[in-house]
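Chemist: Just need the structure, nothing else, for what follows:
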Amino acid sequence: MSDAPVGDSLQRARQRLTKALESAGRPPDDARLLAVSKTKPAALIRQAYAWGQREFGENYLQEALDKQTELSDLRDIVWHFIGPLQSNKTRAVAEHFAWVHSVDRAKVARRLAEQRPASLGPLNICLQVNVSAESSKAGVAPEALDALADEVAALSNLRLRGLMAIPALAIGLETQREPLARLRQLQEGLKRRLPQAPLDTLSMGMSDDLEAAVLEGATLVRLGTAIFGARGPHR
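Modeler: Below is the predicted model:
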């Protein structure tokens, strides 16, 4: 193909994920790649699509909506909203995305449920947890997770799929694993608490900690720079 740079990067990312799964003793299809395309032009998403990538993550709503319009001919793209979500933007997210990874407040969840078009089916939800207790990071505190999960699981038009985290930057595999292990343990607790919910998703792991995340059970790994190169400025 003529779009080799993105294709080559995507193949390397897939190989890295496959190797990490093998090292963890997990099946090769036990986790999938979410291509984080924030600040990247639609043309690069189209290149990745040509190489078989279907799931893309966006952080900035208006930028994402513009790309969705430009790429509307690619019918089977699955769009994930992974950025901070303000209450006044929930309608557009509910109408244009299949997944939201960043729900950390009941008010936001209720608005998404109310505004989700019935024709699109339930919106897949991951609750963002602040596992590193960073004041600068979004996310529900671990001790408040059960109450939020109970409320989200009871909302029609939403499907509670799992948890997401962006841990503090850490160096070294074992240090990286610690907050990711906490997220996995929280998910295991939710599975016991909410056996009716399809809690099958751990959205964790990025370019710097993919291997640690896979060792701790990640099912959706978010890679941006490794696929598309360094991020440009958000316009």
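Chemist: From here on, just use CA atoms for contacts and neighbour counts.
Modeler: Fine.
Chemist: Could you pull out the helices in the protein for me?
Modeler: 4-23, 42-50, 61-70, 90-96, 106-115, 145-153, 173-193, 210-215, 225-228 (DSSP state H).
Chemist: Can you lay out these as CSV showing distance to Leu34 and mean neighbour count?
Modeler: Conversion of the helices of the chain to CSV gives the following (distance: least, Cα to Cα, whole Å; neighbours: other Cα atoms under 10 Å):
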stretch, distance to Leu34, mean neighbour count
helix 4-23, 10, 17
helix 42-50, 11, 18
helix 61-70, 15, 16
helix 90-96, 17, 19
helix 106-115, 22, 19
helix 145-153, 23, 18
helix 173-193, 18, 17
helix 210-215, 12, 24
helix 225-228, 10, 20
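Chemist: this one next, for a side-by-side:
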Amino acid sequence: MATPTIPTKDNHIKHTPHTGPRHVAIIMDGNGRWATQRGRPRLFGHHAGARRVREVVETCPDIGVKYLTIFAFSTENWKRTQVEVAGLMNLFRRYIIKEARALQHFGVRVRFIGDRVRLDAKLIDLMNELEELTAGNSVVNLTIALNYGGRDEVARATKRLAQDVADGKLLPENVDEETLPKYLDTYVLPDPDLVIRTSGEARISNFLLWQSAYSEYEFIDTLWPDFGREEFTSLCAGYGGRERRFGGVNS
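Modeler: Predicted coordinates:
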């Protein structure tokens, strides 16, 4: 298999202050609270949130977003009740089956990141099938973080890197900040330009820790099931007015 081209910060430095984000990552938060406010079970909110994903994906080409990464289930979410976790896993299976044809028709390439070991075999098979089905698409690159945690990802990447050192494939003195990204789940993706978190929480919750070192952040009060095209477009437009110096000083 050919060695992938690894994106670097140069991808982002080429952006002008008036260019919208090429890669947007979203922490889709607030489904449970949205349901509770309506006197419904939390899973009702998760189903409503899943329906919002298609609207956001379909908005991407219109506003120049080539890559969209969404945080679907974290390594910490296993701490939730057994009923909610089982319901979420069933929702993921249903989402893949229901949306596969639409994603393929729309030209969306789907990738999954995260540790698949803990997921059930049926879900893993569906994930693999969807990745294979959409592998030739390029309109939008949709990455779904499922059983994903930033620290877990870095730990898994470090283990693989250490094994290559032990096997003599990599010299310790050649390891630098450009080396580790080649071992991350996101090795074929550019770093996110903009990270959005819905629901009013102002934390990153272990999401894309390495990749978002120079990302811009937007923490908004909107609950995810209420988030749609208009607000997504507005946030991306606002990014275009930000000054991006990456530690330097513009003349």
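Chemist: What would you report as the TM-score here?
Modeler: TM-score for the superposed pair, counting by TM-score structural alignment, normalised by the length of structure 1: 0.39. Supporting figures: 149 aligned residues with a Cα RMSD of 5.5 Å.
Chemist: Make TSV from the helices of structure 1 and add distance to Val78 of structure 1 to it.
Modeler: Converted to TSV, these look like this (distance: least, Cα to Cα, whole Å):
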stretch	distance to Val78 of structure 1
helix 4-23	17
helix 42-50	11
helix 61-70	10
helix 90-96	10
helix 106-115	18
helix 145-153	22
helix 173-193	24
helix 210-215	21
helix 225-228	17
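Chemist: neighbouring contacts of the helix or strand harbouring Met127 of structure 2?
Modeler: With elements taken from DSSP states H and E, the one containing Met127 of structure 2 is helix 121-133. For helix 121-133 of structure 2, the surrounding residues in contact (Cα atoms under 8 Å, 6 or more residues apart in numbering) are Met89, Phe92, Arg93, Ile96, Ile97, Ala100, Gln104, Arg109, Val110, Arg111, Phe112, Arg116.
Chemist: Go again with 10 Å.
Modeler: Helix 121-133 of structure 2 has contacts (Cα atoms under 10 Å, 6 or more residues apart in numbering) with 89-90, 92-94, 96-97, 99-101, 103-104, 109-112, 116-118, 135, 143-144.
Chemist: Of those, keep whichever come out buried.
Modeler: Buried residues within these, defined by neighbour count using 16 or more other Cα atoms under 10 Å: 89, 92-93, 96, 100, 103-104, 109-112, 135, 143-144.
Chemist: For Glu153 of structure 2, state which of those is nearest.
Modeler: Ranking these by separation from Glu153 of structure 2, with Cα to Cα as the measure, puts Phe112 on top at 12.7 Å.
Chemist: Now do the contacts for that closest one.
Modeler: Contacts for Phe112 of structure 2 (Cα under 10 Å, 6+ apart) come out as 69-70, 124, 127-128, 130-131, 142-148, 185-186.
Chemist: Burial check on Arg32 of structure 1, number of neighbours?
Modeler: A count of neighbours around Arg32 of structure 1, defined by other Cα atoms under 10 Å, yields 17.
Chemist: Next, count neighbours for the residue lying closest to it once chain neighbours are set aside.
Modeler: With Cα to Cα, 6 or more residues apart in numbering as the measure, Leu220 is the residue that lies nearest to Arg32 of structure 1, at 5.1 Å, once sequence neighbours are left out. The number of residues packed around Leu220 of structure 1, counting by other Cα under 10 Å, is 21.
Chemist: how much space between Leu220 of structure 1 and Thr201 of structure 1?
Modeler: Counting by Cα to Cα, to the nearest Å, the separation of Leu220 of structure 1 from Thr201 of structure 1 is 7 Å.
Chemist: Equivalent analysis for Arg182 of structure 1, please.
Modeler: As defined by Cα to Cα, Arg182 of structure 1 lies at a distance of 15 Å from Thr201 of structure 1.
Chemist: re earlier: ok, which of the helices of structure 1 comes nearest Leu127 of structure 1?
Modeler: helix 145-153 (7.6 Å).
Chemist: Report all helices and strands that that closest one contacts.
Modeler: In terms of contacts (3 or more Cα pairs under 10 Å, 6 or more residues apart in numbering; DSSP states H and E), helix 145-153 of structure 1 is packed against helix 106-115, strand 123-128, strand 158-164, helix 173-193.
Chemist: give me that answer again for 8 Å
Modeler: Counting by 3 or more Cα pairs under 8 Å, 6 or more residues apart in numbering; DSSP states H and E, the packing neighbours recorded for helix 145-153 of structure 1 are helix 106-115, strand 158-164.
Chemist: could you give the angle of that helix to helix 173-193?
Modeler: In this structure, helix 145-153 of structure 1 runs at an angle of 60 degrees to helix 173-193, with axes from the mean of the first three to the mean of the last three Cα atoms, to 10 degrees as the basis.
Chemist: what's the neighbour count on Ile125 of structure 1?
Modeler: Residues lying near Ile125 of structure 1 (other Cα under 10 Å) number 27.
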